[in-house]
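A.B. asks: coordinates for the following, if possible.
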Amino acid sequence: MERGKVTLSMIVKNEAGRYLHEALTRHRSLIDEAVIIDDGSTDTTPEICHEALAGIPLKYIRNDASKFHNEITLRKQQWDETIQTNPQWILNLDADEMFETSFDRAQIDRMLIQSDYDVYYFRLYDMWSMTQYREDHYWQAHKFYRPFLVRYRSDVSYLWKETPQHCGRFPLTIVQFTYQCHPARIQHYGWSLKKDREFKYDRYQLLDPGARYGWKEQYDSILEESPNLVDWEE
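C.D. replies: Okay, the predicted model is just below:
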């Protein structure tokens, strides 16, 4: 059985000077092509994407106006543009998420030469610095496995969680697919700088002021001065 083609699917916006270049550089050996939705960048994000993925087929769609205030429309756009490329496997990562360095092409090759599982689940670690992740009552995403790599099945009708925030990166339908949990870890650097946390806190207050789609206590904890942090170990 041949290894299935892997399509990286990603949403970006104003990622210059952040984590995008390293993320794409780290992941390019894992993928065969990429679909990127640029949600209205005004910086050099397009150039970063094309440079980091040079030599890899790239479908780049740029929105004139941001859709993130209604995330479900953005995620549906991402999904629709991705499946139009006839993908076999979809690797859905955000611009500030990276697999640990030990996760390589050989591992993903072994994962995809099989017909038993349609989804791979991984653990996501919310990095509160470049070397530490947060772990407490409100921040423990890394204790649970979530879907990041999905085999696309064209014979299935896909349904979404229809909420303007926290709608999920994949359609809800995939939770019905056969899956396997994989030990490789993903580092999420979107919280690792104080300015990032302040930006996200303000964004949640604007887009979800009543915490209708999220967890109010978690929102409130974002700016805590001395949260419990754990050293990242390879």
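
A.B. asks: CA only for contacts and neighbour counts going forward, please
C.D. replies: Fine.

A.B. asks: hey, which strand is longest across this structure?
C.D. replies: strand 179-188 (DSSP state E).

A.B. asks: okay, buried residues for it please.
C.D. replies: Buried residues in strand 179-188, counting neighbours by 16 or more other Cα atoms under 10 Å, are found at 179-180, 184-188.

A.B. asks: which one of these is nearest Thr73?
C.D. replies: Nearest to Thr73 among the buried residues of strand 179-188 is His188, at 23.0 Å by Cα to Cα.

A.B. asks: skipping its backbone neighbours, what lies nearest that closest one in space?
C.D. replies: Nearest non-adjacent residue to His188, counting by Cα to Cα, 6 or more residues apart in numbering: Glu97, 4.5 Å away.

A.B. asks: now swap in Tyr60 and tell me
C.D. replies: Nearest to Tyr60 is Ile36, by Cα to Cα, 6+ apart, at 5.0 Å.

A.B. asks: likewise for Arg134?
C.D. replies: Spatial nearest neighbour of Arg134, excluding adjacent residues (Cα to Cα, 6+ apart): Leu229 at 4.5 Å.

A.B. asks: residues near the one you found, how many?
C.D. replies: Applying other Cα atoms under 10 Å, we find 15 residues neighbouring Leu229.

A.B. asks: wait, the residue nearest to Tyr60 sits on Ile48?
C.D. replies: No. The criterion here is Cα atoms under 8 Å, and Ile36 misses it with Ile48 at 11.8 Å.

A.B. asks: before we compare anything, build this one as well:
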Amino acid sequence: MLNLKSVKKQYERNMALNDISLNFSRGKCYGLVGPNGAGKTTLLKIISSIIQDFDGSLTFTEASRANSKEIIGYIPQEICLEETVTAWDNLSFFGKIYGLKGQTLKLRINEVLNDIGLTDKAKHKVSAYSGGMKRRLNIGCALLHTPDLIIMDEPTIGIDPQSRRYIFNMIEKLKEHGCAIIYASHYMEEIEQICDEAIFIDKGNIAENGRVDVLLQK
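C.D. replies: Here you go, the predicted structure:
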């Protein structure tokens, strides 16, 4: 569903990404692995259209919606929530940004709350949430518009085992529904557990790329 060809991004003298070519298909989870400063977040921001100034090409081969951005759900490392209001209010806000309204919006909020395991906490202020609950809600806000491509930038940093389990279960459901997931992580055990393919990036270059089971043998 997504093809990258010869993507390059340079910040002054620093080559953040150097000639990156990748293909992403539906129904798979792709692990993106590399040290800090390797270029992972830059790559994710280019795919999600946050960074638009780069060389090379990015093509959505199945973009059936009017705007390719509509098919993307982006979950950044930073938690982007308004903590003085409830989970329901946060989801409602993001849903309206995506153009959802009325019964459609209410239905999607309830579905997402169930998926992230926060139905019974929907009317609680986010300031009272644990770190893991905030992470789950942060993911839920990016799923309201049923995106086809979900980008997760280290979503399990500092969370509890229960929240990690919810996130992994969500990823399996998304794959079953034909979504493509790009999952950046420092934890190889996570990549082994949930990813079908892995992309190892270092100093802006792809060091290894392929099926997880094959890479593990190497």
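
A.B. asks: quick check: TM-score for this pair?
C.D. replies: TM-score of the superposed chains, computed with TM-score structural alignment, normalised by the length of the second structure, equals 0.26; 94 aligned residues with a Cα RMSD of 5.5 Å.

A.B. asks: buried set for the helix or strand that the longest strand of the first structure is followed by?
C.D. replies: Downstream of strand 179-188 of the first structure, the next assigned helix or strand under DSSP states H and E is helix 194-207. Within helix 194-207 of the first structure, the residues scored as buried using 16+ other Cα under 10 Å are 197, 200-201, 204, 207.

A.B. asks: how about CSV for these, with distance to Thr82 of the first structure added?
C.D. replies: As requested, these are exported to CSV (distance: Cα to Cα, whole Å):
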residue, distance to Thr82 of the first structure
Arg197, 30
Lys200, 27
Tyr201, 30
Tyr204, 27
Leu207, 26
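
A.B. asks: which one of those residues is nearest to Lys216 of the first structure?
C.D. replies: Of the buried residues of helix 194-207 of the first structure, the one sitting nearest to Lys216 of the first structure (Cα to Cα) turns out to be Tyr204, at 9.7 Å.

A.B. asks: that closest one contacts Lys216, correct?
C.D. replies: No. Using Cα under 8 Å, Tyr204 of the first structure is not in contact with Lys216; the gap is 9.7 Å.

A.B. asks: coming back round to it: mind checking how far the residue nearest to Arg134 of the first structure is from Tyr133 of the first structure?
C.D. replies: 5 Å (Cα to Cα, to the nearest Å).

A.B. asks: ok, now Asn92 of the first structure?
C.D. replies: 21 Å.

A.B. asks: now do the helices in the second structure.
C.D. replies: Taking DSSP state H, the helices of the second structure run over residues 40-47, 87-97, 102-115, 131-141, 161-176, 188-194, 212-217.

A.B. asks: what's the most buried one of the ones you listed?
C.D. replies: helix 131-141 (a mean of 24; mean count of other Cα atoms under 10 Å).

A.B. asks: the inter-axis angle of that helix versus helix 102-115?
C.D. replies: With axes from the mean of the first three to the mean of the last three Cα atoms, to 10 degrees applied, the angle from helix 131-141 of the second structure to helix 102-115 works out at 140 degrees.

A.B. asks: tell me the angle helix 131-141 of the second structure makes with helix 161-176.
C.D. replies: Going by the same axes, to 10 degrees, helix 131-141 of the second structure makes 20 degrees with helix 161-176.

A.B. asks: which elements pack onto helix 131-141 of the second structure?
C.D. replies: helix 87-97, helix 102-115, helix 161-176 (3 or more Cα pairs under 8 Å, 6 or more residues apart in numbering; DSSP states H and E).

A.B. asks: redo that, cut-off 10 Å
C.D. replies: If you count contacts as 3 or more Cα pairs under 10 Å, 6 or more residues apart in numbering; DSSP states H and E, helix 131-141 of the second structure packs onto strand 72-75, helix 87-97, helix 102-115, strand 149-153, helix 161-176.

A.B. asks: using JSON lines, lay out these together with distance to Thr42 of the second structure.
C.D. replies: Compiled in JSON lines, those are given as follows (distance: least, Cα to Cα, whole Å):
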{"stretch": "strand 72-75", "distance to Thr42 of the second structure": "13"}
{"stretch": "helix 87-97", "distance to Thr42 of the second structure": "23"}
{"stretch": "helix 102-115", "distance to Thr42 of the second structure": "28"}
{"stretch": "strand 149-153", "distance to Thr42 of the second structure": "11"}
{"stretch": "helix 161-176", "distance to Thr42 of the second structure": "22"}
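
A.B. asks: between these, which gets nearest to Tyr11 of the second structure?
C.D. replies: Nearest to Tyr11 of the second structure, of these and by Cα to Cα, is strand 149-153 at 20.7 Å.

A.B. asks: what comes up buried for the helix or strand containing Glu47 of the first structure?
C.D. replies: Following DSSP H and E, one finds Glu47 of the first structure within helix 45-52. In terms of neighbour count (16+ other Cα under 10 Å), helix 45-52 of the first structure has its buried residues at 45-46, 48-50, 52.

A.B. asks: closest to Arg146 of the first structure out of these?
C.D. replies: The closest of these to Arg146 of the first structure turns out to be Cys49 (Cα to Cα; 25.6 Å).

A.B. asks: confirm for me that the closest one is in contact with Arg62.
C.D. replies: No. Applying Cα atoms under 10 Å as the test, Cys49 of the first structure and Arg62 come out as separate, 12.0 Å apart.

A.B. asks: identify the contacts common to these two.
C.D. replies: Shared contacts of Cys49 of the first structure and Arg62, defined by Cα atoms under 10 Å, 6 or more residues apart in numbering, are found at 12, 36, 38.
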